[in-house]
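>>> No sequence on hand, only this structure:
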């Protein structure tokens, strides 16, 4: 091997080592781009198939959970708030096997004083078969 080839290999290795922390920080702050893509693609389609229109939904977007989750699901979730139940936040996940959308049983409710509480009982948009988030 020539000296030029050795320097190129060494430079590539150093570049990889130096840029890896930036990639890790990006993933920790923003989540996996692939997970975000499949959530943004599959969950709105699932909600449409369930009969929900865009006019029924106040807010919906991809979220990256701060804690550990059910290992059968991709890490990123999709958060949905319906207009006529705007104090309850629903979460949907994508299964690793089959990429199916499932609603999580855990929901959050924001009280009048701004405190977020977990809800595990039935609510207006609760699905009969839900999955455990944790």
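Received, thanks. Everything numeric here is computed off the predicted structure, so don't read it as measured data.
>>> hey, let's count contacts and neighbours off CA atoms from now on
OK.
>>> how about residue 80, what does it touch?
If you count contacts by Cα atoms under 8 Å, 6 or more residues apart in numbering, residue 80 has them with 57, 58, 59, 60, 61, 89, 90, 91, 92.
>>> one more structure, for comparison:
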């Protein structure tokens, strides 16, 4: 009977060691994934909500040159999830628009700041009204504590 007890103790020890090794390996991998790719949940809700929002605004795939989730390298407005959804429109290829998702209610809103590529290849952040600017936009750099 003691032999059976020793086998169970060995199994528990091996299981515990395996679990510790898994944690030691998985935590850094997860950390670097989120560091370089952003939060997968934020990416998911942006990919799910922003294209629907743009479609409701009347934009089609033909109107858009490029659109996808991006992770800003600075802290943004605390009312929004950290990730952005960038959109470049066909008729205005030198301007990149950014959309965010509110933490409360998961509403899509356009950020007032846009990246404008100048003729000399320099990108500037502008808040002036452009062709696809929405009347109600939110400043992504407000409310950052």
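Yep, it's here. All values reported here derive from a predicted model rather than from experimental measurement.
>>> Can you give me the TM-score here?
The TM-score (TM-score structural alignment, normalised by the length of the first structure) is 0.94; 134 aligned residues with a Cα RMSD of 1.2 Å.
>>> The helix ranked longest in the first structure corresponds to what range in the second structure?
Across the first structure, the longest stretch assigned as helix under DSSP state H is helix 3-30. Under TM-score structural alignment, the counterpart of helix 3-30 of the first structure in the second structure spans residues 10-37.
>>> mean deviation of that stretch from the first structure?
Superposed on the first structure, stretch 10-37 of the second structure shows a mean distance of 1.4 Å to its aligned residues (mean Cα distance after the TM-score superposition for the first structure).
>>> Quick one: distance of that stretch to the chain centre.
Taking Cα atoms, centre = their mean, to the nearest Å, one finds stretch 10-37 of the second structure lying 25 Å from the centre of the chain it belongs to.
>>> related to what we said a few turns ago, what's the farthest-apart pair in the contacts of residue 80 of the first structure?
Greatest spatial distance among the contacts of residue 80 of the first structure (Cα to Cα): 58 and 92, at 15.6 Å.
>>> Between the two, which is the more surrounded one?
Between residue 58 of the first structure and residue 92, counting by other Cα atoms under 10 Å, residue 92 is the more crowded of the two (27 against 13).
>>> Tell me the spatial nearest neighbour of that one, not counting adjacent residues.
residue 103 (4.3 Å; Cα to Cα, 6 or more residues apart in numbering).
>>> In the second structure, which residue range corresponds to the strand or helix carrying that neighbour?
Assigned by DSSP states H and E, residue 103 of the first structure falls within strand 101-103. Matched against the second structure by TM-score structural alignment, strand 101-103 of the first structure falls on residues 108-110.
>>> What's the local residue count around the residue nearest to residue 92 of the first structure?
Using other Cα under 10 Å, residue 103 of the first structure has 24 neighbouring residues.
>>> List the residues that contact it.
Counting by Cα under 8 Å, 6+ apart, residue 103 of the first structure makes contact with 90, 91, 92, 93, 127, 129, 130, 131.
>>> One more pass at 7 Å, please.
Applying Cα atoms under 7 Å, 6 or more residues apart in numbering, one finds that residue 103 of the first structure lies in contact with 91, 92, 93, 127, 130, 131.
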